[in-house]
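Asks: Build me a structure from this.
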Amino acid sequence: MSHHLSGPNLRPPAGDARLDLTDVFAFQAPGRPGHTVLIMDVNSFAFDPGGQPHPYPGAVYRLDVDGDGDDRADVAFSFVFSEPRDGAQTVTVHYATGEQARSPEAAGDVVLRDVPVTFGAQPYVAEEGWLTFAAGLRSDPFFADLEGIGNDFTWTGRDTIADNNVIGIVLEVPDQILGNGPRIGLWGRVTVERDGRWVSVDRGAHPSLTAYFNAEDAKDEYNAGNPEDDVLKYRDLWVKVLEHTGGYTAEAAADALRTVLPDVLHFDRSKPAAYPNGRRLDDDVTDARLQMISNGRIQGDGIGPHTDLLPVFPYLGPPHS
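Replies: This next block holds a predicted model:
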C-alpha cells in the first residue's frame, strides 16, 4: 500500500487513524506557470469503521521542503486543526523558513487562520496573497489491489481504496516560495505533544516504503526519524530486503534504493512531474513499487487511477458518501 496504516501490524501510527499520513504529491499547477501544487493526505479513518473524519485537534501536520539538497527542511508549512464543534472544524496554516522550519512545533508566520475544513462535496478555497489553500474530506486518490498484494500477489481486479476518503490538505504556491532553484525535496510529518515534548508519530514521502521494508518493531522508530539519517540507518537493512524479495545483488539493491533513500520526494520543476520526479495524482506508484521489490518480475496489479480527480484546484475528487 502507499503510506496508509504505517504503524506496526498494519495499524495507524500511535493507534489513531487521524494521525495517519497517507500520501504526498507534488506537481506543476495546471494552467498556472510558475506555481507548484503540494498535497498532503491524512487520516485513513475509512479503513476503520469506528473512525471519524475530523483531523486530530492540536497535532501538527506538516509539509517540509528542502531547497538545497541537504535533506533538512528549509521551508515548512504546518497545519493545526481546532477542536471539532457541532461537526465543524477549522485549520490554521503556518509558514516557516530557515531554523524555524525545523522546529517540531508550528512555527513561523500565520498565513491563514481559522479556515473552515469542509466535509461535503464543495471545497472551501482560501486565498491569501501568494497562497491558495483548501483542507477537507476528499476522495482518496491512491489506487491498489491491496487484497491481492496481501494474498501473495494473487490479483482480485478490485481497487481496495476505490470508496475511501481522506482529509486532503492542498496548497498552490509560487515556485520561489519553495526555493530559488528548480529542484526541491518534500516530505510529510505528523507530530503530537506528549508529556511536554513534541513526538513525530508518522513521516514519509515515497509511497509504500515502510510497509515493504521495515520490520513491524522498527516502524515507530522510522516514523520518529529524520530523512538526513535514512541512508546510514536503513540502506544496509533495505538492501537485504531487496536481496530477499527480488534476488538483487547487494550492489544492484543499493543502486535501486538511491531513488527512495533518503525518504524525500525529489521534484525538478523544470521537468514534467511524473513519479519519482514529484508525483501526480494519477501516477501508478503501486506498479512502480511492485516492480522495485520484485526486480521487475511483477509488473503491476492491474488497477488504474481514479476517475473522480478534478482538473482544477483542489484537484482531489469529492468525498464518497
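Asks: rest of the way, CA atoms for contacts and neighbours
Replies: Will do.
Asks: Pull the residues that contact the longest strand anywhere in the chain.
Replies: Counting residues, the longest strand found in the chain (DSSP state E) is strand 183-194. Outside strand 183-194, the residues within contact range by Cα atoms under 8 Å, 6 or more residues apart in numbering are 19-21, 24, 40, 58-69, 71, 104, 178, 198-205, 263-270.
Asks: Sort out for me which of these are in helices.
Replies: Taking DSSP state H, the ones among those that sit in helices are Leu178.
Asks: from the contacts of strand 183-194, which would you call buried?
Replies: Buried members of the contacts of strand 183-194, scored by 16 or more other Cα atoms under 10 Å, are 19-21, 24, 40, 58-67, 71, 104, 178, 198-205, 263-269.
Asks: Please determine how far Ala96 is located from Gly34.
Replies: Per Cα to Cα, to the nearest Å, Ala96 is found 21 Å from Gly34.
Asks: So for those two, which residue has more residues nearby?
Replies: Higher neighbour count among Ala96 and Gly34: Ala96, with 22 against 13, using other Cα atoms under 10 Å.
Asks: so that one sits right up against Ala73, yeah?
Replies: No. Ala96 lies out of contact with Ala73 (Cα atoms under 8 Å); the separation is 9.6 Å.
Asks: now the other sequence, so there's something to compare against:
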Amino acid sequence: MSDHISGPRALANAIADITDVFAFPSPDRANHLVLVMNTLPFAKVSNAFSEGLIYRFRLRPLTANAPGDRAPFSAGPEVGAEEFVFDCVFSPPSSAEGQPFEQEGTCTTPSGESVSFRVNDEDGGSGHGVRVFAGARWDPFILDAPAALKTVATGQLAFAELGAIYMDGKNVLGLVVEIDCSLLGGPTLVGVVAETLTRGTFNVRIERVGRPEVKNLMLGPKQFDPVNQDLEIRDLYNMEDAFHIQHGYEGAYRARLNANLAFWDGLDGRTDWPTNGEGHPLTELVLADYLVLDVTKPYQEKGSFLEIELAARQGRAHETCGGRAINDDVMDKFFTTLINAGNGPVISDGVDKSSRPASRSFPYLSPPNPNPPEKPEHH
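Replies: As a prediction, the model looks like this:
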C-alpha cells in the first residue's frame, strides 16, 4: 500500500497519486544518489505522465539536534533554507494511429540546467550530472495491505506467516533521477521528499511523500483519535511542506499521531513507547516526514530504512546510508518499530520481497507487467 490512494484527492486525481518514494546511493555508480517516485496506482503500459503536473524531488542538508531529541534532525529555517530541487515535466503525449504513444520529458537541475529524455526509453536521458528515466514499471510493492487494514479494524494483529502482496503484478508510472552527489555541494546528511504539484504560474502541492505508510496507517485511521474523530486529515497533510508543518493544523496531526501510534504500540499487549504525558515519543519523528540519507555511505540492500533516525534517538552513531532501497522490506521495520520498539521479535506481514525485485543498475525498477490486474471497482 505504502502511499497508494492516500486520501480523497489522491483517489480523485490518480495521475498525481504518489505510490512510493525511494532514495539510496547507486549500487552501480560511486558518488551518485538515486531518487525514485512512482505514481498512478494500477497504471497501464499505455498510460502517459501528466503534462499538467510538476514531478518534484526536494533535498535539504540536515543538521543533527541534541542526542535523544524527539526530532533528531533540523532541515534549516523556514525561509531561506538551502535546498536542492529537481523538477520533471512532460509534453502532451502524441501517437499515430495504431502506434504506441510518444512523450518527452525535461528534468531541471538545481542550477537551472535542463536534461531531456523520452518516456519508456530504457536508457533515459543524461547531462549536467543527472540521468533520468520515466515509464511504466512493475509496482515494487512489499506489503499484505488487507492484513494491515484488518489489524487496524479489529485491533488484533492479522498477519499470517505467509502473506500475499495485494493484487500483485500492478504497474505504476516510475520516475528515476540519478544525480551526481557533487550537485549537492557537500552535505553528509540530506532529507528527501517527493511531490506532485500543479504546473503553471500558480503551483499547488497535491501530494508529497517521504516515509512509507505515514498517511494510510498512521494518519488514516480515525477511530482512536479523541479530538478529531470525524476529520479526514490526509489531504490537509499532503498539502503541507514536509520540512515545515504549518502551525494551523499541527495540533490535529499530533492528536491523530499520538492516538494511532499508541494503538500500534499496544497491539502486543505491552507499552514499549511510554508517553509520560507528553504525547507519543515517535510523533515528532513521524512529522519530520522525509527520508534521511547519508550520501557518504555505500548502498545497502536491506536494513538501512530508519536506521539513521533511530540511531540518533538512541544517541549512537549510525552505521548505514539510511534512506530506502527498492528491495528493502521496510514494512517489517515499520511494524516492529511501532509495535515493540525493536525490543521483541520482528513483526512480519508475511511478505518479505517483491515478486519482481529491482535490479542494481539503471533504471533499477523492473519492466512493467503487460497484463496487469484490473483496478478494483471500489477504487
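Asks: Overlay them and tell me the TM-score.
Replies: Here the TM-score for the pair of chains, by TM-score structural alignment, normalised by the length of the first structure, is 0.84; 299 aligned residues with a Cα RMSD of 2.6 Å.
Asks: what's the counterpart of Leu290 of the first structure in the second structure?
Replies: In the second structure, the residue matched to Leu290 of the first structure (TM-score structural alignment) is Phe335.
Asks: residues contacting its match?
Replies: Residues near Phe335 of the second structure by Cα under 8 Å, 6+ apart: Trp264, Ile347, Ser348.
Asks: and the residue nearest to Asp282 of the first structure when sequence neighbours are not counted, what helix or strand is that in?
Replies: Computed as Cα to Cα, 6 or more residues apart in numbering, the closest residue to Asp282 of the first structure that is not its neighbour in sequence is Pro305, at 5.2 Å. Following DSSP states H and E, one finds Pro305 of the first structure outside all helices and strands.
Asks: For Pro305 of the first structure, what is the corresponding residue in the second structure?
Replies: By TM-score structural alignment, Pro305 of the first structure lines up with Lys353 in the second structure.
Asks: Tell me, how many residues neighbour its match?
Replies: Lys353 of the second structure: 17 neighbours (other Cα under 10 Å).
Asks: now it: how far from Asn327 of the second structure?
Replies: The gap separating Lys353 of the second structure from Asn327 of the second structure is 7 Å, by Cα to Cα.
Asks: and what of Ala81 of the second structure?
Replies: Ala81 of the second structure is 32 Å from Asn327 of the second structure, where distance means Cα to Cα.
Asks: Buried residues in the host helix or strand of Leu310 of the second structure, which are they?
Replies: Using DSSP H and E, Leu310 of the second structure sits in helix 307-314. Going by neighbour count (16+ other Cα under 10 Å), the buried part of helix 307-314 of the second structure is Glu307, Ile308, Glu309, Leu310, Ala311, Ala312, Arg313.
Asks: doesn't Val119 make contact with Phe133 of the second structure?
Replies: Yes. Here Phe133 of the second structure lies in contact with Val119, judged by Cα under 8 Å, at a distance of 7.1 Å.
Asks: For the first structure, which segments count as helices?
Replies: 146-150, 175-178, 209-213, 219-224, 230-246, 250-256, 285-294.
Asks: Mind putting these into TSV with distance to Leu316 of the first structure?
Replies: Output for the helices of the first structure, formatted as TSV (distance: least, Cα to Cα, whole Å):
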stretch	distance to Leu316 of the first structure
helix 146-150	21
helix 175-178	21
helix 209-213	23
helix 219-224	26
helix 230-246	30
helix 250-256	31
helix 285-294	17
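Asks: closest one to Phe79 of the first structure among the ones you listed?
Replies: Nearest to Phe79 of the first structure, of all those, is helix 175-178, at 16.7 Å by Cα to Cα.
Asks: What range does the closest one cover in the second structure?
Replies: Taken onto the second structure by TM-score structural alignment, helix 175-178 of the first structure occupies residues 181-184 there.
Asks: Stretch 17-28 of the first structure too?
Replies: Aligning stretch 17-28 of the first structure against the second structure (TM-score structural alignment) gives residues 14-25.
Asks: And the counterpart of His320 of the first structure in the second structure, how close does it get to Ala43 of the second structure?
Replies: Here His320 of the first structure is matched to Asn369 in the second structure, going by TM-score structural alignment. Note on Asn369 of the second structure: its distance to Ala43 of the second structure, by Cα to Cα, is 10 Å.
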